[in-house]
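K.L.:
Kindly generate the corresponding structure for this input.
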Amino acid sequence: DLAILCAATVIGVTIRGVSPLARAEEAEWPYVAQLGAAAQEHARAAGVTFEHVTRSGHAAQAIREVARDAGADLMVLGATGLEHPWSTTIGGTAGSVASEAPCSLLLVRSPHALLHVDDIMARAVSSVTMDAPLAEVVELLLRRNVKALPVLDARRHVVGIITGGDLLERADMGLRLSIKQELDADALGERLRALARSPKSARDVMTRHVHTVEGSADLATVIRLMAARRVKRAPVVDQHKELAGIVSRADVLRAIAALPEPSEAAEHELSTAGRTVADAATIEVPVLPAEAPAEEVLERVLGSPLRRVVVTTSTGTVLGLITDRDVLARSSPETRPWILRMLMGKGPRPGEGHAADRTGALTAADLMAPSLVTVRPEDSLAHAIRLMMQHQVKRLVVVDEDGRFRGLVDRREILRLLAGE
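P.N.:
Reported below is the predicted structural model:
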């Protein structure tokens, strides 16, 4: 629009890197080429003269040289510091260009470049001391319906964190926290009384090497931390290193999903550019037909690291998903104690004893959760993020154009792509 008003020529600049990473960056060239072609077509339709220049070298220096050689009146640069799923901006290079710009500079910042951790974190965070009894830790996690508890010393400095995984590994919990939420009052009370007899405290079960982030850190920093360290959440500390909040993967993705996105026309023009679900590494889980007996479902659920199976028709079309929590929620009062013991590894495995008698004539179709959230490989990463947040799910089922199962994609993989890995 500015070029139209000024009858100016627009020069688009593509930089071929010279760093050791340049070869790895070659995978992005189809995207770069398509972006350049789309920009040229957009300019042509608007009646603006557009020239495309390719240079080799260090990005900031090469951009300044192009502007100097062309006698440019204005440079327009984006500054994000983050690989955004629908971003076409440069990132940290903008600051280097600005330091020695040969002409006026218009610096465009996407909204997420202005977001910081303290804009998106949860401030009402529960915590415990190192001496907190194990039963108190579990009761607090369940009562507050939280997934993690920072552990603090006397100065409110974070010295550890306790998650459901820590409890399974070091506290003999037997069941995931989400499963415990399906227990009735008597069963839950029994489990808490057993934990109360344990001599262990928070210091015995916590993860000691906890990764914290400062509230002043930008969104890109916490994304890189979560991707590199494979953590689901991080305690947030203030300038005095005291606990100020906690930030999770869901908080990050919710913030990104709320960002403005391109117009429908622009998104259509670049529909195959940028990251898609196909870029994500999908997770394989067992697949069962709808008529599979409940005994087989239990066996496959217990054998899956994710404790879930996908249910399909005879032709492979996805119908639903079954988790260990679904099995427990849909079990009868008579079979529930037996299923609980089995989920804790303390009962006979399916196929042993009289499992078929206990589960009766139930099938996978009876046990599955039919409300499925699916994506296709060609869907944009931005679309996948919005679906996750809209439906409040951790994983999406990937299906092909015929509805056949192709895998699961989860929050961790999406964070990895956002971090540019």
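
K.L.:
drop to CA atoms for contacts and neighbour counts, all remaining ones
P.N.:
Noted.

K.L.:
If you count neighbours, what's buried in stretch 258-269?
P.N.:
Glu269 (16 or more other Cα atoms under 10 Å).

K.L.:
Am I right that Leu149 is in a strand?
P.N.:
Yes: checked against DSSP: H, G, I helix; E, B strand; the rest coil, Leu149 lies within a strand.

K.L.:
can I assume it is in contact with Thr129?
P.N.:
No: look at Leu149 against Thr129 with Cα atoms under 8 Å: they stay out of range, at 9.8 Å.

K.L.:
Select the longest helix from this protein.
P.N.:
helix 29-46 (DSSP state H).

K.L.:
which other helices and strands contact the helix or strand just after it?
P.N.:
Moving toward the C-terminus from helix 29-46, the next helix or strand (DSSP states H and E) is strand 50-56. Applying 3 or more Cα pairs under 8 Å, 6 or more residues apart in numbering; DSSP states H and E, one finds that strand 50-56 contacts strand 10-16, helix 29-46.

K.L.:
how far out from the middle of the chain is the following helix or strand past the shortest one?
P.N.:
If you walk from strand 10-16 toward the C-terminus, the next helix or strand you reach (DSSP H and E) is helix 22-25. Its chain's C-alpha centre and that of helix 22-25 lie 25 Å apart, by Cα atoms, centre = their mean, to the nearest Å.

K.L.:
Next, the buried residues of the longest helix of the chain.
P.N.:
31-32, 34-36, 38-40, 43.

K.L.:
Now do the same contact list for Val309.
P.N.:
285-288, 297, 300-301, 321-323 (Cα atoms under 8 Å, 6 or more residues apart in numbering).

K.L.:
now Pro305, what's its secondary structure?
P.N.:
Classification of Pro305 by three-state DSSP places it in coil.

K.L.:
Strands along the stretch 201-350 of the chain, start to end?
P.N.:
Remark: strands assigned in the stretch 201-350 of the chain by DSSP state E, counting those that start in this stretch are 213-214, 233-237, 243-248, 287-289, 308-312, 318-323.

K.L.:
and this one, so I can compare the two:
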Amino acid sequence: MISQEVSRQLYSHLKDVRGQVIEDLMEKATLVKEDIHVSKIIGIMLKDNSHEVFVQHPDKTIICLNMRDTLVARDINTMKASTIGKRIPSLTSKESIGNAARIMSLHRLRALPIVDGKNHEVIGQLSSKRILQYIFETFVKKKINFDKRIIASDLMTPELVTIGPEDKVATARNIMVKDMIDHLPIVEQTKDGKNMVIGILTSSDILKTLMPSDRIARDALISDHEQHRLELAARGLADKNLITISPNETINSVIDLMLKSNSTYALVKSMDSVLGIITFRDVIALLGEQVESEIPAYIIGLPEDPFEAELVKSKFTNTIKLLYKIFPEIVEARCKIKIKDVTGERKRYEISANIISPYRRYTYTSKNEYDIARIFDEMSDSFKNQISRKKSSDKQRESVRFSPKE
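P.N.:
I've put the predicted structure just below:
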């Protein structure tokens, strides 16, 4: 069971990681020209295994295209990078991992461009995978091992978004674009009524269906003449070699598994039941900024605008303090912020939060809103209602941890 003490210990151990400058972690960036067609970008992404590519304009501004962005292209042979790319912040080599993690979370990216501090030319990138490697290296070097005090079920995202085996690839694409996710487990109902995960679709898998026929997985068994690629059943393109981990495995084991298997996810599985999913973002979220000392409370993805950042800190801190008064069993609170879309100067955010107690996890995810203050007011009301229902319930407390049946 995670405790306030363990939460504070983890934050302390990650202090050096957050403060580490990114210069020594720099990798080669994938740069493309702004007039290149999306079809060629997809080919580059698949060839280089790059989730993001960058375009640098003559005025030194940088736009980014990730795999989800390319999925919205109506005609990959005519649309160009400049029409679907989004302008993003860049880093210099002297900035910290903590700041990079904040920007990655806010913009839902796995990599950020690094520019020269003088001429502002792109000289490399920092990826979330490289940050995971550095976290793991730090734990090994300092012999940090939390044993069973921080485990997979503490890190996972429990609310899985799934599709059925006969759902079309087009449906999977639409879900990924709408929900800004890259992993969709495929769930099939067995004869005894249980739901079983039989495979997983990633944004990379869907990109492969948009390429010429010889790029399609052999097990799809379908040609252009028979059916449009996006009409394929999800079952035919699913990766059936799932990367799974027990809910009671340590944080060290989770990171080690993802790195050794070269996977961007790990499904948290018990017997035939999948309890949640862990992605790079879930681990990166551990680098969030602490905003409250009395209760371990952290935020990852603070907005760039100073006013909005302070508003988020203030509202989240006040929410947690209020909840702690009526529910002193809270041991940790975490908030994630991401940009859903941008209209002119206005940004629409999705804000999610987890409140952890010794017995269960309370969750909240905002609706599409521009008003940050309103989001946190709704968050406060939601948590108060959840806690109130829990207190009035006569049911046995449900542990946030997995307890194997004897």
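
K.L.:
Pipe the helices and strands packed on strand 50-56 of structure 1 into JSON lines and attach distance to Arg254 of structure 1 per row.
P.N.:
Shown next, in JSON lines, are these (distance: least, Cα to Cα, whole Å):
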{"stretch": "strand 10-16", "distance to Arg254 of structure 1": "32"}
{"stretch": "helix 29-46", "distance to Arg254 of structure 1": "26"}
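
K.L.:
Ok, which of these comes nearest Ala79 of structure 1?
P.N.:
Closest of those to Ala79 of structure 1 is strand 10-16, at 15.4 Å (criterion: Cα to Cα).

K.L.:
relative to strand 50-56, how tilted is that closest one?
P.N.:
Between strand 10-16 of structure 1 and strand 50-56, the angle comes out at 20 degrees (axes from the mean of the first three to the mean of the last three Cα atoms, to 10 degrees).

K.L.:
So which other helices or strands are in contact with strand 10-16 of structure 1?
P.N.:
Counting contacts by 3+ Cα pairs under 8 Å, 6+ apart, strand 10-16 of structure 1 packs against strand 50-56, helix 59-70.

K.L.:
Number of residues surrounding Leu257 of structure 2?
P.N.:
The number of residues packed near Leu257 of structure 2 is 17, by other Cα atoms under 10 Å.

K.L.:
Look up how far Asp218 of structure 1 lies from the counterpart of it in structure 1.
P.N.:
Aligned counterpart of Leu257 of structure 2 in structure 1: Leu387 (TM-score structural alignment). As defined by Cα to Cα, to the nearest Å, Leu387 of structure 1 lies at a distance of 24 Å from Asp218 of structure 1.

K.L.:
what helix or strand does the aligned residue in structure 2 for Ala154 of structure 1 sit in?
P.N.:
Under the alignment (TM-score structural alignment), Ala154 of structure 1 maps onto Pro58 of structure 2. Pro58 of structure 2 is part of no helix or strand, with elements assigned from DSSP H and E.

K.L.:
Could you report the separation of Pro58 of structure 2 from Glu121 of structure 2?
P.N.:
As for Pro58 of structure 2, its distance to Glu121 of structure 2 is 10 Å (criterion: Cα to Cα).

K.L.:
thinking again about what came up before, mind listing what the match of Leu257 of structure 2 touches?
P.N.:
With Cα under 8 Å, 6+ apart, Leu387 of structure 1 has these contacts: Val373.

K.L.:
Shouldn't it be within a helix?
P.N.:
Yes: membership of Leu387 of structure 1 in a helix is supported by three-state DSSP.

K.L.:
Pull the number of nearby residues for the aligned residue in structure 1 for Arg149 of structure 2.
P.N.:
Aligned counterpart of Arg149 of structure 2 in structure 1: Ala273 (TM-score structural alignment). Ala273 of structure 1 has 21 neighbours, counted by other Cα under 10 Å.

K.L.:
What of Glu310 of structure 2?
P.N.:
For Glu310 of structure 2, the number of neighbouring residues by other Cα under 10 Å comes to 13.

K.L.:
and what of the one 5 residues further on?
P.N.:
As a burial measure, the neighbour count of Lys315 of structure 2 was computed by other Cα under 10 Å and equals 19.

K.L.:
Equivalent analysis for Ile337 of structure 2, please.
P.N.:
Neighbours of Ile337 of structure 2 under the rule other Cα under 10 Å: 24.

K.L.:
Quickly note the distance from it to Arg68 of structure 2.
P.N.:
For Ile337 of structure 2, the distance to Arg68 of structure 2 - Cα to Cα - is 18 Å.

K.L.:
Also Ser90 of structure 2?
P.N.:
Going from Ser90 of structure 2 to Arg68 of structure 2 by Cα to Cα gives 20 Å.

K.L.:
what's the answer for Lys384 of structure 2, then?
P.N.:
35 Å.

K.L.:
try Ile222 of structure 2
P.N.:
For Ile222 of structure 2, the distance to Arg68 of structure 2 - Cα to Cα - is 24 Å.

K.L.:
shouldn't Ser82 of structure 2 be in contact with Asp35?
P.N.:
Yes: with contacts counted by Cα under 8 Å, Ser82 of structure 2 reaches Asp35, the gap being 6.7 Å.
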